[in-house]
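Asks: below is the sequence, then the predicted model.
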Amino acid sequence: MRRGLRVVLTLVVAAGVVSSCAGSGGRTSPLTGLPAPAGAPVLAVKVDNSPAGRPWTGVEDADVVYVEPVEGGTTQLLAVFSSRLPPAVGPVRSARESDVTVLAAYGRPALAFSGSAPELAGTLAGASLVPVTPGTAEGAFRREAGRRAPVNLYADPSALLAAAGGASPPRDIGFRFGATPSGGEVVRHRDVVFGSAELGLSWDAVRGRWLVEPGGGDPAVPATGGEPIGASTVLVQRVTTRPSAIRDAAGAVSPYAVTTGEGAAEVLRDGRAYPARWSRPAPTDPTVVLGPDRLPVAFAPGPVWVLLVPEG
């Protein structure tokens, strides 16, 4: 057993990939590969991604951001925080079935959302997460004057975690961080299409970030101003979708993004693109991202965006 383990570790180190947890003593985040407070709980927040909901508040401080397909070919964000918490985050929107499967790999995180369809109530109640809503933590949420519902709900992350209680700290969700891999294709811009929605990504060599361009427009800037929002690494994860039992108020079916199994992927980092495949046998398992050589593709330390792009 020890010999087998030694061989696996040797292969990983030889590929220039270092596990985000190895030798960290809990001081390196498995979500970003950077130093982080030991034992800080994980908070996930559903954030609106419609033109009316932008600019975002607090998303720039997330460790990981998932872009998920929702009704009508549009998308929402699932922003995951642990290393640092912004003063506010929003606009906060409703939970989806896809969130439950994505977050199962995190252990027992807190999930903040505005509400959910009645059909999802049982799934959320039985999931390994701590739900936080205006109904369970009214003092953690506020309505912002000057904005119309449903894009006027914002939350205080510290108050959300205080109301949640017992949320688990980060654990290995499959990301591996390390030096820039050899090979890859030089890429300065990517347009990623989700049905009727589009997300642009432009490499900024000065900032060392992929700048996020919602709707294919200008780079996103926080509602409070400052640097454009970006990621050190972007994982473009091709997923199958199936109709869920949930419909929105207009009757549109909510898609469920299948994040277990396996599929094609692309890793964007350091101005280059690397072909890959992702695999995840079960919801509680990490997502493994391997290159054509069947070795892990190293992510650049820093915030990660995961784009759950429907196949076809």
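Replies: Sure, I can see it. Numbering: from 1, shown residues only.
Asks: rest of the way, CA atoms for contacts and neighbours
Replies: Noted.
Asks: I'd guess residue 162 is in a helix, am I close?
Replies: Yes - in this structure, residue 162 lies within a helix as judged by DSSP: H, G, I helix; E, B strand; the rest coil.
Asks: helix or strand for residue 218, just tell me which one.
Replies: Under the assignment given by DSSP states H and E, residue 218 is not contained in any helix or strand.
Asks: hmm, I was thinking of residue 86
Replies: Using DSSP H and E, no helix or strand contains residue 86.
Asks: pull the number of nearby residues for it.
Replies: Residue 86 sits with 16 neighbouring residues when counted by other Cα atoms under 10 Å.
Asks: same deal with residue 9?
Replies: The burial count assigned to residue 9 is 15, neighbours taken as other Cα under 10 Å.
Asks: wait, a strand at it?
Replies: No - secondary structure of residue 9, determined by three-state DSSP: helix, with no strand assignment.
Asks: which outside residues touch the helix or strand containing residue 101?
Replies: For residue 101, the enclosing helix or strand under DSSP H and E is helix 97-103. Residues lying outside helix 97-103 but in contact with it, judged by Cα atoms under 8 Å, 6 or more residues apart in numbering, are 68, 78, 109, 120, 123-124, 127, 129, 244, 256-259, 283.
Asks: return the member of these nearest to residue 153.
Replies: Closest approach between the contacts of helix 97-103 and residue 153, by Cα to Cα: residue 78, at 15.2 Å.
Asks: OK, contacts around that closest one?
Replies: Taking Cα under 8 Å, 6+ apart as the criterion, residue 78 is in contact with 44-47, 65-68, 99.
Asks: could you redo the last one with a cut-off of 7 Å?
Replies: 44-47, 65-67 (Cα atoms under 7 Å, 6 or more residues apart in numbering).
Asks: go on, residue 303?
Replies: Counting by Cα under 7 Å, 6+ apart, residue 303 touches 32, 62-64, 231-233.
Asks: which among the residues you listed gets closest to residue 140?
Replies: For these, the closest approach to residue 140 (Cα to Cα) belongs to residue 62, at 18.2 Å.
Asks: state the number of residues packed around the closest one.
Replies: For residue 62, the neighbour count with other Cα under 10 Å is 26.
Asks: which non-adjacent residue is nearest it?
Replies: Nearest non-adjacent residue to residue 62, counting by Cα to Cα, 6 or more residues apart in numbering: residue 81, 4.7 Å away.
Asks: how many neighbours does the one you found have?
Replies: Using other Cα under 10 Å as the criterion, residue 81 is surrounded by 26 other residues.
Asks: put this beside the first:
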Amino acid sequence: MRPSARIRHVARLRYGAALAVTLAALVSACTVDSGTAPPRADASTPRASVSPSPETSPTPTPTAPPVLAVKIDNVGPARPQTGLDAADIVYAEQVEAGLSRLMAVYATRLPETVGPVRSARETDLELLAQFHDPTLAFSGAQSKLLPLIDKAPLRAVPPEKADAAYYRGLNKPAPHNLYLRPDKVMDKAAGAAALAQTGFRTGPAPSGGKAVKQRTVKFPAARFTFTWSADRGRWLVSMDGTRARTTDGKDLAPATVVVQHVKVRESAFHDFLGNNSPYSETVGSGTAEVLRDGRSYDVRWSRPSADEGTEFTTADGAPVNFAAGQVWVVLAKA
């Protein structure tokens, strides 16, 4: 095993052990996370080795640069969002009361502003473990989840750790008005190489598939609809029956949509009303549906461990390519 890989492997083993110990003691509550001009700032919130012996260890292979992941509010009062169209990957996950939340991953470019930013969930830690030391921007978490975030192999930058990075906008009510300036937490965009380990590869479409004009995915209290636009070569997103656009009027229009069927179980966390925080398991295997080029492909997904990317394959085991452009992954209950 290469030294860089060994270091990451050990870090993840330690994190996994800490996770198991901490979860055994958990019992508490968290806060429910419950438009249209670009948000304006009114005030900032607070700012955010031992080298191996050259005689005994080979020169480490350079690792992929870190990505920026941002937790994005997705209830009605939080829409439209800002900077979501610039993300390379958008994950949609279920949270308390059957609502949805987004995690946007930025690698190839950083927008000027992203938001509204909301709190993290346990699902995010497993999702992000496939990236090399990602930066996670979020606005807090259930108090007993915070130690797990601190132990996770990522760089956490909530408002209290990055005082110049966040501000409150004037066009939405709190708590749906917290925005991030990405250039205050990242020197530059990581680049496409940072996505290589995730298994999201671009290239020609698989053979077969079936023509489809629209696909809807339902959570208990949220709904995503993807409608194919042949003119634009993109899937137009609607959320809860309304076309999804950014604050500057741009359609949310990914080139590829993945409906990934996963186990959604109860976690050890609850909100202050007693609603359980769902945990979407992204390590394992199962079925998925890939939408690209106006067609739907039934595929399999596999992710043996948290520090590995997800492989999407056809029935005969061939890797599935995605179309060039933004990818949405909806974590739907299997």
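Replies: Okay, I see it. In this text, all values refer to a predicted model and were calculated from it rather than measured experimentally.
Asks: on average, how far is the helix holding residue 101 of the first structure from the matching bit in the second structure?
Replies: In the superposition against the second structure, helix 97-103 of the first structure averages 0.3 Å from its aligned positions (mean Cα distance after the TM-score superposition for the first structure).
Asks: the residue nearest to residue 62 of the first structure matches what in the second structure?
Replies: For residue 81 of the first structure, the aligned position in the second structure is occupied by residue 106, per TM-score structural alignment.
Asks: residues contacting that match?
Replies: Shown in contact with residue 106 of the second structure (Cα under 7 Å, 6+ apart): 67-69, 87-88.
Asks: the helix holding residue 101 of the first structure maps to which residues in the second structure?
Replies: Counting by TM-score structural alignment, helix 97-103 of the first structure corresponds to residues 122-128.
Asks: off-centre distance for the matching stretch?
Replies: Relative to the chain's own centre, stretch 122-128 of the second structure is displaced by 8 Å; criterion: Cα atoms, centre = their mean, to the nearest Å.
Asks: again, but for stretch 324-334 of the second structure
Replies: In terms of Cα atoms, centre = their mean, the gap separating the centre of stretch 324-334 of the second structure from the centre of its chain is 10 Å.
Asks: can you pull the buried residues of that stretch?
Replies: The neighbour-count check on stretch 324-334 of the second structure (16 or more other Cα atoms under 10 Å) flags 326-333 as buried.
Asks: which of the contacts of residue 78 of the first structure are conserved in the second structure?
Replies: Mapping these onto the second structure (both residues aligned by TM-score structural alignment, their matches' Cα atoms under 7 Å) leaves 44-47, 65-67 still in contact.
Asks: CSV for those, including secondary structure, distance to residue 180 of the first structure and neighbour count?
Replies: Formatted as CSV, the entries for these read as follows, by DSSP: H, G, I helix; E, B strand; the rest coil; distance: Cα to Cα, whole Å; neighbours: other Cα atoms under 10 Å:
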residue, secondary structure, distance to residue 180 of the first structure, neighbour count
44, strand, 29, 28
45, strand, 30, 30
46, strand, 31, 25
47, strand, 31, 32
65, strand, 21, 25
66, strand, 23, 21
67, strand, 24, 21
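Asks: so what's residue 115 of the second structure up against?
Replies: Each residue near residue 115 of the second structure by Cα under 7 Å, 6+ apart is listed here: 72, 81-83, 178-180.
Asks: check contacts around the closest residue to it other than its chain neighbours.
Replies: If the residues on either side of it in the chain are set aside, residue 115 of the second structure comes closest to residue 179, at 4.7 Å by Cα to Cα, 6+ apart. Listed by Cα under 7 Å, 6+ apart, the contact set of residue 179 of the second structure reads 113-117, 166-169.
Asks: out of the residues you listed, who's nearest residue 197 of the second structure?
Replies: So of the contacts of residue 179 of the second structure, ranked by how close each gets to residue 197 of the second structure (Cα to Cα), first place is residue 114, at 24.5 Å.
Asks: count the neighbours of the residue lying closest to that closest one once chain neighbours are set aside for me.
Replies: Leaving aside its sequence neighbours, residue 114 of the second structure sits nearest to residue 83 (Cα to Cα, 6+ apart; 4.7 Å). Here the number of neighbours of residue 83 of the second structure (other Cα under 10 Å) works out to 22.
Asks: what does residue 83 of the second structure correspond to in the first structure?
Replies: That one, residue 83 of the second structure, aligns with residue 58 by TM-score structural alignment.
Asks: got it, and residue 179 of the second structure?
Replies: Under the alignment by TM-score structural alignment, residue 179 of the second structure pairs with residue 154 in the first structure.
Asks: can I assume that match sits in a strand?
Replies: Yes - secondary structure assignment places residue 154 of the first structure in a strand (three-state DSSP).
Asks: wait, is residue 298 of the second structure part of a helix?
Replies: No - under three-state DSSP, residue 298 of the second structure falls outside any helix and is assigned strand.
Asks: quick one: residues contacting it.
Replies: 288-290.
Asks: and if you look at residue 306 of the second structure?
Replies: Neighbours of residue 306 of the second structure in contact, by Cα under 7 Å, 6+ apart: 126, 129-130, 283.
Asks: equivalent analysis for residue 168 of the first structure, please.
Replies: Counting by Cα under 7 Å, 6+ apart, residue 168 of the first structure touches 41-42, 107-109.
Asks: same thing but 6 Å
Replies: Contacts for residue 168 of the first structure were tallied using Cα atoms under 6 Å, 6 or more residues apart in numbering; they are 41, 108-109.
Asks: with residue 104 of the first structure instead?
Replies: When contacts are counted by Cα under 6 Å, 6+ apart, residue 104 of the first structure touches 283-284.
Asks: buried set for whichever helix in the second structure runs longest?
Replies: Residue-count comparison of every helix in the second structure, with assignments taken from DSSP state H, identifies helix 3-24 as the longest. When burial is assessed from 16+ other Cα under 10 Å, helix 3-24 of the second structure yields the following buried residues: 8, 12, 15-16, 19.
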